[in-house]
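# dropping the sequence and predicted coords here.
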Amino acid sequence: MSCQDTPARQHSQSTSPTSTAVQGEPFKEAAADGFVLGGFTWRQALPDIQRPAVIINAATSVRCRHYSRFAAYLFGNGFDVITYDYRGIGESRPDSLKGLQASWTDWGALDFEAMLKRAQREFPGQPIDVVGHSFGGCAAGLGESGQVIRRLVTVGAQFAYWRDYAPEQRWRMFGKWHLLMPLMTRICGYFPGKRLGWLEDTPAGVVRDWSTPTARYERRPSGRALMKKAGSLPFANVRAQTLAISISDDPYGTIAAIERLLACFSNAPKTHLRIEPQDIGEQQVGHFAFFRSAYQATLWPIALTWLHTGALAPDTPGRTVPRS
């Protein structure tokens, strides 16, 4: 396999016939350090300070276009929506990933923070909500302006502590993500995930954070750097009504993994909803499928209702995990 560093081809954005047939408007936004990020905005025709604006945070090395149908669904249900790519991914990928200084903390403290500032500027006076998938839920706690978040929905959100992986897949996942991924990154200067069929190509600093086998985010390489600089992590700034959705056949999003991240949001009221695929008439869902349009009728309304009301509907599938 070649380590040649070439940007992934840009694909046209698509919409689902069962979602609002609308495409987001592309934008560019500079983070505080000057790095230019790319994304899309779904904007209602008329301003309304009562209407929430939702920022969607992607999973590690998943392009924001993966969430376009879900964004169109939220838009069709009355929200303004922002999707974006972290530095090094998709719309925010430079010509080369070799030498790109980008970490998980950069994705949260710089990139997500830039989206919080953009939402406040583009939708002044409107409530700001966040949907975070996988690491995107962690990123929601790394923005310095986290106190402006009204409601937060996370899906399979955790920061890849290997002992929290599902036991039956733990060692295979450890070998893939904590041995082979950093080895390939050391050889190539970035992780060539696209060529391997493992997500998008990924900056080396993100790989270091992901593959470091520690149970505390502040002990990941970029977490340590942020602690040294700021003295604390900004998770406590978030006071949003938080719903953490986990799926029982998600090997990353075990109860232990979800609860580990939720504990970081020390000042947020939290609800953890655990769903079995059978609860919605499915055999499997896994880590990535929640945002596919096949689940518009079964899973998407859970997030929609929480964003509208801050509560679960009485007929919500699954069970709530008791708070310790």
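Looks like it arrived, so ask away. These figures come from a predicted structure and were not determined experimentally.
# can we go C-alpha only for contacts and neighbour counts from here?
Noted.
# am I right that residue 87 falls within a helix?
No - with DSSP: H, G, I helix; E, B strand; the rest coil as the criterion, residue 87 is coil rather than part of a helix.
# what about it, neighbour count?
28 (other Cα atoms under 10 Å).
# before we move on, what about residue 121?
Counted with other Cα under 10 Å, residue 121 comes out at 11.
# tell me the SS of it?
Quick answer, by three-state DSSP: residue 121 is helix.
# try residue 261
With three-state DSSP as the criterion, residue 261 reads helix.
# that one touches residue 155, doesn't it?
No - with contact defined as Cα atoms under 8 Å, residue 261 does not count as touching residue 155 (11.7 Å).
# higher neighbour count, those two?
Counting neighbours by other Cα under 10 Å for residue 261 and for residue 155 shows that residue 155 has the greater number, 26 against 23.
# distance of that one from residue 198?
Computed as Cα to Cα, to the nearest Å, the residue 155 to residue 198 distance reads 20 Å.
# next one for the comparison:
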Amino acid sequence: MIQERFEVVVEDGWCLDVLYLPATEPVRGVALLGHAMMVDRRSLDLPKGKGLASTLAANGWEVLLPDLRGRGASGPSAAQGADWAYDDLVRYDLPACVAAARQRFPGLPLVVVGHSLSGHVSAAAEGAGYYGQSPDAHVFFAVNMWAPSLEPLWWRRRLKGLAAWGLGVLVMLFGRFPSRWIRMGPVDEAATYMRDIVRFWTEDQWKSEDGSVDYQEGLAEVSGPVLAWIGVADRLLAQVDAARQWTDGLSSAPVDFRLVGRGDLGLAFDPDHMTLVTDERARPVWLETVRWLDQRLLGSSDGD
């Protein structure tokens, strides 16, 4: 498959590297794929050439894979001393990438496919009005937000609280979040960004740093159709009950919320937070995503 890379310069001057995977004809639309935290865009096409991104491209979707700031070719990285905030991703990175996608492929429907971080960042961006033209749809893989009010079980609240405390301690010790050192992922995260994640939990508020933008309230402004996937084996990071509580905030959007495990759609395993997008055995989920997009955006009765 021919691939192309290009740069998107965002409003605050950061340069984001975007990988383009061309669609197989006939072209259906544009899929902007956003990665999770502690990883980069490579996580969205594993195994390379056979993963989620390549599956979408092979089924008629022009695929754009940005590395958000601080990873891949969108450096400098946190390990190199760079810093950024959660608000930077919401206000600058994804809106710039969506605008670039609209400019590059005018007239085509556009869907943001967000894994974990990029899913809630895109929802926050739309809710805050940062998109010039909002995505026509969202597909969320393992997306939710950690906040005590969104966690129904006391013992998971306790566990998440301890995890948030640990995140804060590591940032204080290292001046960044050392994902690689503790083997949680290949990309270290910036100190300010991780403090924001901890703040969302400790203050039980998903808001901008200055408090002027309430991202949780903004979910009601997301209007396009949403497909939300949660894996049965995702027992903490995006556990189904907490994820459903978060997704319920999308009160103006038609939401198709799906919990998938062994036997569903022919799956031979129980997907967790990462394997929902990184394991080739999740291909039935990816193909069902194509069918859903065909139905919701293109009016097909059953997809191709």
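Right, received. Where do you want to start? Since the model is a prediction, treat every value here as computed from it, not as a measurement.
# ok, now which ones touch residue 14 of structure 2?
69, 74 (Cα atoms under 8 Å, 6 or more residues apart in numbering).
# likewise the one 4 residues further on?
With contacts defined as Cα under 8 Å, 6+ apart, the neighbours of residue 18 of structure 2 are 5-8, 64-67.
# now those: which count as buried?
7-8, 64-67 (16 or more other Cα atoms under 10 Å).
# go through the residues you listed and name the one nearest residue 263 of structure 2.
residue 65 (30.1 Å; Cα to Cα).
# that closest one touches residue 43, doesn't it?
No - counting by Cα under 8 Å, residue 65 of structure 2 stays clear of residue 43, with 10.3 Å between them.
# can you show me the strands along structure 1?
Listed in chain order, the strands of structure 1 (DSSP state E) span 25-30, 36-42, 53-57, 80-84, 128-133, 149-155, 241-247, 270-275, 319-320.
# just give me the match in structure 2 for residue 137 of structure 1.
Aligning on TM-score structural alignment places residue 137 of structure 1 opposite residue 119 in structure 2.
# ditto for residue 253 of structure 1
So residue 253 of structure 1 corresponds to residue 238, using TM-score structural alignment.
# separation between its match and residue 274 of structure 2?
10 Å.
# now stretch 190-210 of structure 2, how far from the centre of its chain.
Here the centre of stretch 190-210 of structure 2 is set off from its chain's centre by 17 Å, with Cα atoms, centre = their mean, to the nearest Å.
# give me the contact list for that stretch.
Here stretch 190-210 of structure 2 has contacts from 70, 77-78, 82-87, 145-149, 161, 164-165, 167-168, 171, 175-177, 213-216, using Cα under 8 Å, 6+ apart.
# at 6 Å what do you get?
With contacts defined as Cα atoms under 6 Å, 6 or more residues apart in numbering, stretch 190-210 of structure 2 is touched by 78, 83-86, 146-148, 164, 171, 175-176, 213-216.
# which one of the residues you listed is nearest to residue 267 of structure 2?
Closest to residue 267 of structure 2, out of all of those and judged by Cα to Cα, is residue 146, at 27.7 Å.
# how about that closest one: what's its closest non-neighbour residue?
Closest residue to residue 146 of structure 2 apart from its sequence neighbours, by Cα to Cα, 6 or more residues apart in numbering: residue 201 at 6.0 Å.
# burial of the one you found, as a residue count?
Residue 201 of structure 2 has 21 nearby residues by other Cα under 10 Å.
# could you report the separation of it from residue 298 of structure 2?
Counting by Cα to Cα, the gap from residue 201 of structure 2 to residue 298 of structure 2 is 39 Å.
# burial measure for residue 179 of structure 1, as a count.
12.
# the equivalent of it over in structure 2 - nearest residue in space that isn't next to it in sequence?
Using TM-score structural alignment, the equivalent of residue 179 of structure 1 in structure 2 is residue 165. Distance criterion Cα to Cα, 6+ apart; nearest residue to residue 165 of structure 2, sequence neighbours excluded, is residue 198 at 7.5 Å.
# could you tell me how many residues sit around the counterpart of that neighbour in structure 1?
Counting by TM-score structural alignment, residue 198 of structure 2 lines up with residue 211 in structure 1. Residue neighbour count, defined by other Cα under 10 Å, stands at 21 for residue 211 of structure 1.
# likewise the one 4 residues further on?
By the criterion of other Cα under 10 Å, residue 215 of structure 1 has 17 neighbours.
# thinking again about what came up before, how much space separates the match of residue 198 of structure 2 from residue 143 of structure 1?
The value you get for residue 211 of structure 1 to residue 143 of structure 1, if Cα to Cα is used, is 22 Å.
# what do you get for residue 34 of structure 1?
For residue 34 of structure 1, the distance to residue 143 of structure 1 - Cα to Cα - is 16 Å.
# more neighbours, these two?
Neighbour count, other Cα under 10 Å: between residue 34 of structure 1 and residue 143, residue 143 has more, with 27 against 9.
# OK, contacts around the match of residue 137 of structure 1?
140, 143.
# and if we set it to 10 Å?
33-36, 112-113, 125, 138-145, 228 (Cα atoms under 10 Å, 6 or more residues apart in numbering).
# which of these are still contacts in structure 1?
Among those, the contacts conserved in structure 1 (both residues aligned by TM-score structural alignment, their matches' Cα atoms under 10 Å) are 33-36, 112-113, 138-145, 228.
# list buried residues within the residues you listed.
Buried, going by 16+ other Cα under 10 Å: 33-36, 112-113, 138-145, 228, out of those.
# tell me which two of those residues sit farthest apart.
33 and 145 (18.9 Å).
# burial of the closest residue to residue 256 of structure 1 other than its chain neighbours, as a residue count?
Once flanking residues are discounted, residue 256 of structure 1 sits nearest to residue 164: 5.8 Å by Cα to Cα, 6+ apart. Residues near residue 164 of structure 1, counting by other Cα under 10 Å, number 20.
# for residue 199 of structure 2, same thing?
Residue 199 of structure 2: 18 neighbours (other Cα under 10 Å).
# any idea how far it lies from residue 181 of structure 2?
For residue 199 of structure 2, the distance to residue 181 of structure 2 - Cα to Cα - is 23 Å.
# over to residue 39 of structure 2?
14 Å.
# could you find the closest non-adjacent residue to the most centrally placed residue in structure 1?
Note on structure 1: the residue nearest the mean C-alpha position is residue 136, at 2.0 Å, using Cα atoms, centre = their mean. Distance criterion Cα to Cα, 6+ apart; nearest residue to residue 136 of structure 1, sequence neighbours excluded, is residue 57 at 4.5 Å.
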